[in-house]
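In: Curious how this folds, go ahead:
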Amino acid sequence: MGIWRIGTDSLARSRFTVSALAETVAALKSLHTGIAAPGQRDWLAAHTPGYRERVAADPFARALVRAAFRPRWMADLLTRPPAGPDETIADELARIRATPPGTARADLAGGPDAPLPAELAAPDLPERTVELLGWIWTRTVEPDWSRRRRILEADIVSRTQQLSSGGWAATLDRMRPGMRWLGDGRLQVNPYDLPAEDLTGAELLFIPSTTHRGWLGSAGPDRHAVFYPCTGSLADPADRQPTRALSRLLGPVRAGILTLLETPKSPTQLVALTGHGYGSVGGHLQVLLDAQLVRRRRSGRSVLYFRTPGGDLLVGAQHRDAAPPDPDE
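Out: Predicted coordinates for the structure are as follows:
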């Protein structure tokens, strides 16, 4: 088993954060493998033709993705965690661009049994890697980044609430496939037969992404990261938005909240998902409670809201009967 030995100081310094580069790498991997994360089948179908055309015209890009994504392995060049919570995609890409070419080639090498193809011997390998990642970001992630970020941040809210009520063991167990807390400062990070690593004193980052399985990353001995599958579904906007009729009936914000409550969520999660203030969300939840369209229950220190059968019926009926918008309205 791959095991990290983690001291209490590392847990005290650990934090959750969002990474635009991680989301870009997850998108690239999905397009390369053809495996969609939950709720992304339509996204994959929409962007796969353009991606295939892009890599078909670029032998370097074809060689890069084949070297970077191998069974049970990802290249270190793409898995370095962000240096701080305020890093932008430009900051993260700049770090890859600044990688010495020899280091980049070593990061992509899979050992003596998997030599790199000739296309990756280019002296501008880091720059060309950034070009491909920038293309993926601009074409497939950035147009939907604000919504993606809200969902990723809502996942972080859920994890931190779980941490406050159940501790690290409950939070880390099965965060990603093969991962679980073993106790005595030992975190199993994957099921593979690998030497244990001592991370005492290192900073730990936990980064949600729309990935199918997740991956591990590091930036030297002092900063390590677990990139894990986000629990919130990135369903297509049309599947998560209230219908026009439901918005008329309840108001757009209230209808949106009711639509999001297909699974229980806390007010803080709803704030992250909707972008509305805590007071506004709380007021709308109270109206939905009074109308018996939602109920609430306590989970540890959190209060979770969920739809009643009546709320399910109302949302389901509206989506079944939804008609195309009237252009003359």
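In: Please make it C-alpha for all contacts and neighbour counts, starting now.
Out: Fine.
In: Quick one: residues contacting the closest residue to D173 other than its chain neighbours.
Out: Spatial nearest neighbour of D173, excluding adjacent residues (C-alpha to C-alpha, 6 or more residues apart in numbering): R180 at 4.0 Å. By C-alpha atoms under 8 Å, 6 or more residues apart in numbering, the residues touching R180 are A169, L172, D173, R174, L187, Q188, V189.
In: Switch those residues over to JSON lines; also include secondary structure, neighbour count and distance to G311.
Out: Below are those laid out as JSON lines (DSSP: H, G, I helix; E, B strand; the rest coil; neighbours: other C-alpha atoms under 10 Å; distance: C-alpha to C-alpha, whole Å):
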{"residue": "A169", "secondary structure": "helix", "neighbour count": "15", "distance to G311": "35"}
{"residue": "L172", "secondary structure": "helix", "neighbour count": "19", "distance to G311": "33"}
{"residue": "D173", "secondary structure": "coil", "neighbour count": "17", "distance to G311": "32"}
{"residue": "R174", "secondary structure": "coil", "neighbour count": "16", "distance to G311": "31"}
{"residue": "L187", "secondary structure": "strand", "neighbour count": "22", "distance to G311": "41"}
{"residue": "Q188", "secondary structure": "strand", "neighbour count": "21", "distance to G311": "41"}
{"residue": "V189", "secondary structure": "strand", "neighbour count": "23", "distance to G311": "40"}
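In: Distance to D144 added to those, as JSON lines?
Out: Putting these into JSON lines (distance: C-alpha to C-alpha, whole Å) gives the following:
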{"residue": "A169", "distance to D144": "33"}
{"residue": "L172", "distance to D144": "28"}
{"residue": "D173", "distance to D144": "30"}
{"residue": "R174", "distance to D144": "28"}
{"residue": "L187", "distance to D144": "34"}
{"residue": "Q188", "distance to D144": "33"}
{"residue": "V189", "distance to D144": "30"}
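In: just the residues you listed now: which is nearest A238?
Out: Lowest distance from A238 to the contacts of R180 (C-alpha to C-alpha) belongs to R174, with 30.4 Å.
In: which residues in the stretch 101-250 of the chain form strands?
Out: Ranges of strands within the stretch 101-250 of the chain are 180-183, 186-190, 197-198, 203-209, 215-218, 223-229, based on DSSP state E, counting those that start in this stretch.
In: Please provide the structure for the following sequence as well, for comparison with the first:
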Amino acid sequence: MGLWRIDADVLAGSRFVVSPMAETVGCLAALTGQHRLSPAQREWLDAAGPAFTARWGGDDFALPFLRDAIRPGWLADFLVRPPRTDPPAFAEELAAMAATTDERARAQILETMDRPLAPVLLGDGLVARALELVAWVWEHTLQPGWPRRRRALEADIVARTDRLTTGGWAAVLDRMRPGMRWLGDGRLQINTYDYPPRDVTGTRLLFIPTTAYRGWVAYEEPADVHAVIYPATGWLAQDPDAVAPEALARLIGPARARILTLLAAPKSTTQLVALTGQALGSTGDHLRVLRDAGLVARRRSGRSVLYYRTALGDALCGG
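Out: Purely as a prediction, here's the structure:
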């Protein structure tokens, strides 16, 4: 199995980061038909697939590149390098990808590959054509809706940091992605593949949520930064912009109606702040009014306070 050895200092200095490039590459994987898709990716593919086919369906490079560079169980390292800034901008991550030579990119694609490289990938300009493809997918299919998607990923980060305060790193890391297990004593099973153990002590460790089904790991040699790209939790990735009924918004105001709609599943104040973009004080005020009206109740879960709709709140949202 793939095993990382991690000390307490690495965990203490680790960070959660939202990466536009990681999300773009995760969505690119959905275009090849080789990977299991999350509900969020299916939604994206339904919306973006026709435009992608119209632009790239007749291109001799796009699909062979995606099938070889983003295979099940393998993703070429140059596509997603661990971010150096927080939060990373897409242009910075694209520039890091552009620094790769064609020869190095080909070598990374060929690792663990059991078939010859697609002939179109053997010539000059491999990285330049990959840059064009990745940039187009970002600009035309993801960037317009990025604020919504980013709020969902940030809400997942809030949920996991809440879990850190109640259950420690074991509760956060165990089963963060399929095949990943916290084994204790500084041992993190990163996947179930037969790779030699990797010592990540003395490096920086990043955790990057994505809407992909499985996620992956990223680092580049010499590795001073390691990243775990993991699937965002369930409903946080599926419907961060649930729309409140228009009549409800007229009755109690759009901000309170939005909060009430999002409380179809229990959430903390910090999760609601991440999902709505409202200030913490404003969110707390709205929750207080909703509680006073009997539309919302709250309960404690560990160190967190979760808010949820009452039967009356359910009835109003359903109406």
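In: Single out the most deeply packed of the strands of the stretch 101-250 of structure 1.
Out: Comparing the strands of the stretch 101-250 of structure 1 by mean neighbour count (mean count of other C-alpha atoms under 10 Å), strand 203-209 ranks first with a mean of 25.
In: To what extent does that strand diverge from structure 2 after superposition?
Out: Strand 203-209 of structure 1: mean distance to aligned residues in structure 2 after superposition is 0.5 Å, counting by mean C-alpha distance after the TM-score superposition for structure 1.
In: among the strands of the stretch 101-250 of structure 1, which is nearest A63 of structure 1?
Out: Closest to A63 of structure 1 of these is strand 215-218 (C-alpha to C-alpha; 20.8 Å).
In: Which stretch of structure 2 lines up against the closest one?
Out: The aligned range for strand 215-218 of structure 1 in structure 2 is 216-219, by TM-score structural alignment.
In: Now stretch 309-326 of structure 1: buried residues?
Out: Within stretch 309-326 of structure 1, the residues that count as buried by 16 or more other C-alpha atoms under 10 Å are G311, D312, L314, V315, Q318, H319.
In: Reformat those residues as CSV; add distance to F16 of structure 1 and secondary structure.
Out: Shown next, in CSV, are these (distance: C-alpha to C-alpha, whole Å; DSSP: H, G, I helix; E, B strand; the rest coil):
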residue, distance to F16 of structure 1, secondary structure
G311, 33, helix
D312, 32, helix
L314, 36, helix
V315, 33, helix
Q318, 37, helix
H319, 35, helix
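In: and of those residues, the nearest to A235 of structure 1?
Out: Of the buried residues of stretch 309-326 of structure 1, the one sitting nearest to A235 of structure 1 (C-alpha to C-alpha) turns out to be H319, at 14.4 Å.
In: Spatially nearest residue to the closest one (excluding sequence neighbours)?
Out: Using C-alpha to C-alpha, 6+ apart and skipping residues adjacent in sequence, the residue nearest H319 of structure 1 is T243, 6.5 Å away.
In: hang on, isn't the one you found packed against R320?
Out: No: the criterion here is C-alpha atoms under 8 Å, and T243 of structure 1 misses it with R320 at 9.8 Å.
In: Thought Y308 was touching A264 of structure 2, still the case?
Out: Yes: counting by C-alpha under 8 Å, A264 of structure 2 does reach Y308; the two are 6.9 Å apart.
In: Looking at those two, which is more packed in?
Out: Ranked by neighbour count (other C-alpha atoms under 10 Å), A264 of structure 2 and Y308 place Y308 first, with 21 against 16.
In: Tell me how far the residue lying closest to that one once chain neighbours are set aside lies from S282 of structure 2.
Out: Once flanking residues are discounted, Y308 of structure 2 sits nearest to P266: 4.6 Å by C-alpha to C-alpha, 6+ apart. Plainly put, P266 of structure 2 is 19 Å away from S282 of structure 2 if you go by C-alpha to C-alpha, to the nearest Å.
In: So the two - more neighbours on which side?
Out: Between P266 of structure 2 and S282, counted using other C-alpha under 10 Å, the more crowded position is P266 (16 against 13).
In: where's that one relative to L153 of structure 2, distance?
Out: With distances taken as C-alpha to C-alpha, P266 of structure 2 is found 17 Å from L153 of structure 2.
In: buried sites along stretch 12-32 of structure 2?
Out: Residues of stretch 12-32 of structure 2 classed as buried: 14, 16-32 (neighbour count, 16+ other C-alpha under 10 Å).
In: let me redo that: stretch 54-73 of structure 2
Out: Of all the residues in stretch 54-73 of structure 2, those buried under the rule 16+ other C-alpha under 10 Å are F61, A62, L63, P64, F65, L66, R67, D68, A69, I70, R71.
In: ok, and the contacts of R180 of structure 1 in structure 2?
Out: Of these, the ones still in contact in structure 2 (both residues aligned by TM-score structural alignment, their matches' C-alpha atoms under 8 Å) are L172, D173, R174, L187, Q188, V189.
In: now, among those, which is nearest to P85 of structure 1?
Out: Distances from P85 of structure 1 to those, taken by C-alpha to C-alpha, are shortest for L172, at 20.6 Å.
In: Let me see the contact set for the closest one.
Out: Per C-alpha under 8 Å, 6+ apart, neighbours of L172 of structure 1: M179, R180, W181.
In: just K29 of structure 1 next, same as before
Out: K29 of structure 1 sits next to F69 when contact means C-alpha under 8 Å, 6+ apart.
In: Any figure for the gap between it and G185 of structure 1?
Out: Distance, K29 of structure 1 to G185 of structure 1, by C-alpha to C-alpha: 32 Å.
In: now V253 of structure 1
Out: Relative to G185 of structure 1, V253 of structure 1 is positioned 44 Å away (criterion: C-alpha to C-alpha).
In: again, but for D113 of structure 1
Out: Remark: distance between D113 of structure 1 and G185 of structure 1 (C-alpha to C-alpha) = 35 Å.
In: between the two, which one's more packed in?
Out: Using other C-alpha under 10 Å as the criterion, D113 of structure 1 and G185 rank with G185 on top: 15 against 7.
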